[in-house]
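[1] here are the coordinates; sequence isn't available:
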């Protein structure tokens, strides 16, 4: 097979980089403003940002009127800024992750160029953009893409010093990035996984040396960055008169760090979860290259090639680090992708010429296209199992699936199996563009309760107060009226007891509740309940206060006020989201 022709001249590189950057901007940016925040995490962070803007309380993040100690505030600050600049949640909530993804791409390409040359740099950028988890998270407003930006910058600083240095400025910049990463999510220290290999290669005089003073300076910079938020937070919480702030301090410093890692209470999975259930798809299609990459890595290990082995060793240590914790989520593997690309970088031109790898890419595309095409046709014909699945999720994607399947077939026919990876890459362009437009339109009504909460307001009347016991953040975010909740950490039964007491205090209040939970209370007058239908996987009722007068309530704890979450329209005429 003829290799991809990317001449190593400056002009050719600039043209190739401009095309790559333009493609990345289009793929990452398309779809912004076309959907609402979707669960599980997006509505929560949008609420954090909105409450910062509404209350002016930026130091301590809140969610629906309560302190939110699960994560530090950097991502919430970025979300609040982008929502404030755009004047809209819909426009603003995806911008921080989009910018973080593009920044990560810049870092990966730049280091690859400096270490391996211009041609390899373009291959590295294409490889990162092709990774399924990278693009998925670039289009998802979760915290992990911003974390990946700072862990990649931390790794970039260390590698720039070690492989291209000495460069004490980049060494310290890497440590500063880790500090910001900690303030984004506690595991911002992941680039420290580079240090064992760094020490080994420095001992063998193959990289720039690092002394004890360098480590102390780096750690000092990291601690100074963390302290810029952490010290004032601790002082305010310790010496203030609000006990909830002290609870916030202890939670974020201890429960959400050491306890969550060693004795996680959520997302508990076996040790091999990442190896069997995450990395095979998250690293796709790069994972297809492993049968050829592993022997090449072994040869470079024997030669002691620090340029490959430093990022590769860090990748292995990070996978091991997260595998040892009982709590696991697939998104935790996202920071490994830049390290994987750097480890593969010098091999990519040769891998591209591998006929068997091209055929493997063609086979994967054929399999995915066939599955989508057959499933789309059977769904359109009304296959009961697929129809039941669609009804449960409120989405009928048959036409989209058929188009994706036909696109796969057309690309394979055009490029042929000897250019299977090229066909797969072009298909990914079709997939991500259609995902960000067609699939957004298909899913938004099912994953965002925007329409349901508008309907609720039309029933209750504008300004009527609404009780939201045990409601997920997406319902709080989309509420069109002043609302109350009864403590996210409070047991559900206690929340409903408090809700009944609150409802019975005023006759024009309403209760918004899941049907399965309302059915646990026969004291509710069923003849007064209004069926709202299914939303986000649950059946919902709207219940007037009068229907709960026979229910026993507990008024000992006050409800938490949740102000309307709309923002003023920049034109000053209407609220926007």
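    That came through, no problem. All values derive from a computational prediction rather than experimental measurement.
[2] okay, CA-based contacts and neighbour counts for the rest of this
    Fine.
[3] in stretch 469-477, which residues are buried?
    469, 470, 471, 473, 474, 475, 476, 477 (16 or more other Cα atoms under 10 Å).
[4] how about the first one, secondary structure?
    Read it as residue 469. Following DSSP: H, G, I helix; E, B strand; the rest coil, we place residue 469 in the coil state.
[5] mind listing what the closest residue to residue 217 other than its chain neighbours touches?
    Closest residue in space to residue 217, ignoring its immediate chain neighbours: residue 172 at 7.4 Å, by Cα to Cα, 6 or more residues apart in numbering. Under the criterion of Cα atoms under 8 Å, 6 or more residues apart in numbering, the neighbours of residue 172 are 157, 217, 218, 221.
[6] so the last one sits against residue 178, correct?
    No - the criterion here is Cα atoms under 8 Å, and residue 221 misses it with residue 178 at 9.4 Å.
[7] quick one on the thing from earlier: specify the local secondary structure of the residue nearest to residue 217.
    When classified by three-state DSSP, residue 172 comes out as helix.
[8] gap between it and residue 199?
    17 Å (Cα to Cα, to the nearest Å).
[9] with residue 472 instead?
    47 Å.
[10] for residue 8, grab the count of nearby residues.
    13 (other Cα atoms under 10 Å).
[11] put this beside the first:
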């Protein structure tokens, strides 16, 4: 193994090469030699992954996509499978330019493997999360030893944001995996190298991250704290020397990953020259990237927003920060580059996303695996502190007591706030089951405090959170999905129009096309709603006896006569109506919407 730099003038006992090699000591030498693991280590490693699989997969296949983002991606994946066009994503008849297509293509590939959309739309998130967990363990093992890697992975597996997103059919777990893979490749090269293949793999993974969500370049910022460490000759820094061609190879690997998608895309657009194609490229490469960062149009939050995310969405790991930060500061004072590089990168990621006004909690999710990695070597010692042990169990008591109390109060006393909660989520007859699950969740958490009342706060938190996610996956999430499903609305529509009629959607939500088994007509998704309605009226006039339109009730006036429509119910909090051509007001025949009616749509965002 390449010797680390030695700090001149430091006593021998403090030098990195004088430290004893101890697999369980957080200051032992990093080892990237893939030495054979002890049988117990191998067992713990596979128990970790098996437990993670059972926990993260709990409930998969029991629900369909739920708003807001899941139906959008699933709808794009449906179109890929149905049309065979996996290069240009479509949302209905629109080209979907908000995100590159890699994640939706992964969902479509999952369907070709499983033949089940209820599994396919969640499978990429599940596999990506398992991959991220393995990378944190493996990198921690190489840097500090098996125990540190295991604790880092378990810390990640406990964290609310990581597990919640792993159970969602959204893009963030996948981009987090690619960014973590990129970080792992760079850190193996910069801290355990030279390892040029790992470096090139990391750069390639960063490129895959770019064609997943656009922020895949973030791992390349790891080079900044590395340059600081090299310049100041920090410990655990191998002499990473290489030719210009080897360093340039990383840039080429990054570009090659992006080219896998961009080259076919540009060729396709060149062969299909149109205003729509040019608008797609402009929106994808400029409006959804640079312009969205510099001049955002939604999700405005204050500069300190991500501090609240860390202390809420990163629970319970964030509770250990008072014990971890002093350990990190000690290692930074000792010039330990193994802490500087990932921790410095985390700070840069948070600052990067804090500089724009648009902020969402998932934006900084890629930093979470690196935080768990840095926590791994010191987490056990932190949890042995009496204060942090009490905080961890207090967290379980608070969460469990709240869940149990709310469930008992809702079932026994039916307070107004509980009734409003159930009504807003359309729980209906399943309301009692929901509150019973809350009681079960609270009782499980309190039971863990009782079982581990004296020692093992970490085990109590791990067992408690595992129970939370099992109950959520098998009970709560499917219950919410069924309650908010448009299946009942679709059934009413089908019984009204019959099997041979044609159906069009106006001002539609992404979950609606997923619920229908028949072909549907739409007039765009981001097209202003009044223009959609005008197009629908003209389309309907061509075959008035066979064509129906399903429309959001809020956008009917003044062109659609409410008394002549069919009320098909409420889904996702919106009232929907079904009409034929005889419900169109005379002033709007031939798709002519009066000029004054445009004001009726003022303030309604067609993108929702």
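    Sure thing, it's come through. None of the values given here were measured: they were computed from a predicted structure.
[12] overlay the chains and give the TM-score.
    Here the TM-score for the pair of chains, by TM-score structural alignment, normalised by the length of structure 1, is 0.91; 550 aligned residues with a Cα RMSD of 2.1 Å.
[13] residues in contact with the most centrally placed residue in structure 2?
    Nearest to the geometric centre of structure 2 sits residue 172, at 2.8 Å (Cα atoms, centre = their mean). Contact analysis of residue 172 of structure 2 by Cα under 8 Å, 6+ apart lists 165, 362, 365.
[14] residue 567 of structure 2 now?
    575, 576, 577, 578.
[15] what does it align to in structure 1?
    Using TM-score structural alignment as the criterion, the counterpart of residue 567 of structure 2 in structure 1 is residue 531.
[16] hang on, that match in a strand?
    Yes - assessed with three-state DSSP, residue 531 of structure 1 lies in a strand.
[17] what's near enough to touch the residue nearest to residue 534 of structure 1 when sequence neighbours are not counted?
    Distance criterion Cα to Cα, 6+ apart; nearest residue to residue 534 of structure 1, sequence neighbours excluded, is residue 540 at 6.2 Å. Residue 540 of structure 1 makes contact with 512, 513, 514, 515, 531, 532, 533, 534 under the criterion Cα under 8 Å, 6+ apart.
[18] thinking again about what came up before, could you point out which of the contacts of residue 172 of structure 1 is nearest to residue 350 of structure 1?
    Minimum distance to residue 350 of structure 1 across the contacts of residue 172 of structure 1 is 27.6 Å, recorded for residue 157 (Cα to Cα).
[19] quick one: neighbours of the counterpart of that closest one in structure 2, just the number.
    Residue 157 of structure 1 maps onto residue 185 in structure 2, with residues paired by TM-score structural alignment. Neighbour count of residue 185 of structure 2, defined by other Cα under 10 Å: 26.
[20] quick check, residue 185 of structure 2 in a strand?
    No - read with three-state DSSP, residue 185 of structure 2 is helix and lies in no strand.
[21] need the contact partners of stretch 216-232 of structure 1.
    Outside of stretch 216-232 of structure 1, the residues within contact range by Cα under 8 Å, 6+ apart are 59, 171, 172, 175, 176, 177, 178, 179, 180, 182, 183.
[22] what range does that stretch cover in structure 2?
    Under TM-score structural alignment, the match for stretch 216-232 of structure 1 is residues 248-264.
[23] and the matching stretch against structure 1, how far off on average?
    On superposition with structure 1, the mean distance recorded for stretch 248-264 of structure 2 (mean Cα distance after the TM-score superposition for structure 1) is 1.6 Å.
[24] now do that stretch: distance to the chain's middle.
    Here stretch 248-264 of structure 2 is found 24 Å from its chain centre; the criterion is Cα atoms, centre = their mean, to the nearest Å.
[25] ok, residue 551 of structure 1 to residue 70 of structure 1 distance?
    Look at residue 551 of structure 1 and residue 70 of structure 1: by Cα to Cα, they are 34 Å apart.
[26] ok, longest helix in structure 1?
    Criterion DSSP state H: the longest helix present in structure 1 is helix 212-239.
[27] give me the buried positions along that one.
    Buried-residue list, helix 212-239 of structure 1, by 16+ other Cα under 10 Å: 218-223, 225-226, 229-230, 233-234, 236-238.
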